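1. no sequence for this one, just the structure:
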């Protein structure tokens, strides 16, 4: 448990270089080092693990400061060609079950993907035999973007507001808009710069929408 906690801290704070030594065993000391220069990008790669087929090989990530929420934010994300989602949120290096930072992540991802899909007009999956053809592009809302998504959103705030019975929900209201705007801007730029990978991501989202 201690090793897992130190690993998480090192992933969320790229400047940290931590080590843990167990001196209890008769065979001598056992040590493990925790240092991740890639920060949240490394966290996403670790969550995906081995044997996962990514829709795009690179992990999309960025970090920025926003005075409107009196803090900084770091986001990393990648889609994979399998079901389910792995989305993790943190506030001041503390794991959160829900909150405005996670809402902002989904809002921003949906806005960027929907805008790109409408302007790029990617080919949508074919309708089933006998089914009516879809009219216009499928809207991409926050409820659709999680399928196949691995993501980490970490905010560091001067005055975090934790809510819920065990204080695991972030309640700072300005955070949602700040995270959403930053994600929309940075993910939107990545989509424009990598049209082939962007088309693969949008197609992945639309396949999940057709199945739901």
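-> That came in fine, so what should we check first? Since the model is a prediction, treat every value here as computed from it, not as a measurement. Numbers count the residues shown, from 1 in each chain.
2. for the rest of this, base every contact and every neighbour count on C-alpha atoms.
-> Noted.
3. so where do the strands sit in this structure?
-> Using DSSP state E, the strands of the chain run over 18-22, 30-34, 60-66, 71-79, 86-91, 94-96, 98-99, 149-157, 162-163, 169-170.
4. use this one as the comparison:
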């Protein structure tokens, strides 16, 4: 190997300026350049609008897939501020859409991050060939346009406005994504989750890409996690031997609130979904606590009623799943996620908090409805014998 081959100096370092880094490595910011990445772009723009509703400043969020391949996200909140802000070098609106990590949320349990990374709408702007923003605020309509992350026009007053709100529309850059076909079903699935997990959230999703086949859904679920369990059960709900057990409890030990709903159906499958601050999780301390509490309550009741013989072992957390449908959601001021994908919740105190709450509520239900309690325990016992 020659000296030329092994030489390493400043000429080997590539410096990317502005939005070039995002456009050159888009997968680092939205996950991929496939449909999954396109879906993430919608979530990054909708984040702010969803949190406006959760904060009580807006009533609903409207998301529209337009015939020309764009996406429009609208809310009727107070409108993004348009005045100059110190350190941003321009209006708040322009900073929000051209500077990474410029947000309006406070964090913690009261804010929702829809996607997996929370990079913000500026990244979407950088990966779009065109973006438009309209703000209706204090009786005035303001408009600004952007191209590939850079303001193409100044923020312009275009007349009077009726009401207030913000509408952001974007068109993904085909040079980056190739095919730019959004999945209506994929968007609907995630927005439905959010509506289940956040009572009071009202989201409409409309597809106008095929004028002869328009499609629209409205997602709002006053029953919260209880409605979520009904949805997961689908047609099997009618054969449930147990009513849905649902509760919400705040626990200062974990600096947060838990929302849990579950029941057993006459089927062998287990459907347990978990969330932390409205993010889907593959497991963690909240699910461990849920299983611990469920197993403890069932074991204690079964022994009290003689439904387990003295030689029968306690119900383990691995035996309670036959026919179980559950949604376990926690919202914490300081969530601690394990790993870069943030799929596991690591807050150790959550395990005991959720476990005790589930044990209390399930134990009470078992004592109040002994006939259905016996049916659930028999189902679990029989399932264990089949295993």
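-> In hand now; what should we look at? These numbers were taken from a predicted model, which means no experiment stands behind them.
5. once they're superposed, tell me the TM-score.
-> For these two chains in superposition, a TM-score of 0.90 is obtained (TM-score structural alignment, normalised by the length of structure 1); 201 aligned residues with a CA RMSD of 1.5 Å.
6. about what we covered before: so can I have CSV of the strands of structure 1 showing mean neighbour count?
-> Conversion of those to CSV gives the following (neighbours: other CA atoms under 10 Å):
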stretch, mean neighbour count
strand 18-22, 13
strand 30-34, 13
strand 60-66, 17
strand 71-79, 23
strand 86-91, 21
strand 94-96, 17
strand 98-99, 20
strand 149-157, 24
strand 162-163, 16
strand 169-170, 24
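7. those: which one's closest to residue 211 of structure 1?
-> Proximity to residue 211 of structure 1, assessed across the strands of structure 1 by CA to CA, is greatest for strand 149-157 (15.8 Å).
8. residue range in structure 2 corresponding to the closest one, please.
-> Under TM-score structural alignment, the match for strand 149-157 of structure 1 in structure 2 covers residues 324-332.
9. mean deviation of that stretch from structure 1?
-> Average distance, stretch 324-332 of structure 2 versus aligned residues of structure 1 after superposition (mean CA distance after the TM-score superposition for structure 1): 0.4 Å.
10. locate the residue of structure 1 with the greatest distance from its centre.
-> Computed with CA atoms, centre = their mean, the residue of structure 1 farthest from its C-alpha average is residue 26, at 42.2 Å.
11. that one maps to what in structure 2?
-> Aligned by TM-score structural alignment, residue 26 of structure 1 pairs with residue 211 of structure 2.
12. what about the aligned partner of residue 207 of structure 1 in structure 2, how many neighbours?
-> Residue mapping for residue 207 of structure 1 onto structure 2 gives residue 382, with TM-score structural alignment as the criterion. As a burial measure, residue 382 of structure 2 scores 12 neighbours (other CA atoms under 10 Å).
13. next, the buried residues of stretch 7-16 of structure 1.
-> Judged by neighbour count using 16 or more other CA atoms under 10 Å, the buried positions of stretch 7-16 of structure 1 are 7, 8, 9, 10, 11, 12, 13, 14, 16.
14. just the closest of those to residue 104 of structure 1, please.
-> The shortest separation between residue 104 of structure 1 and any of these is 18.5 Å, and it belongs to residue 12 (by CA to CA).
15. who's in contact with the corresponding residue of structure 2 for that closest one?
-> The alignment partner of residue 12 of structure 1 in structure 2, by TM-score structural alignment, is residue 197. Applying CA atoms under 8 Å, 6 or more residues apart in numbering, one finds that residue 197 of structure 2 lies in contact with 224, 225, 278, 329.
16. so how far is residue 138 of structure 1 from the most centrally placed residue in structure 1?
-> Of all residues in structure 1, the one closest to the mean position by CA atoms, centre = their mean is residue 151, 2.0 Å from it. For residue 151 of structure 1, the distance to residue 138 of structure 1 equals 23 Å [CA to CA, to the nearest Å].
17. next: residue 3 of structure 1.
-> Taking CA to CA as the measure, residue 3 of structure 1 and residue 138 of structure 1 are separated by 44 Å.
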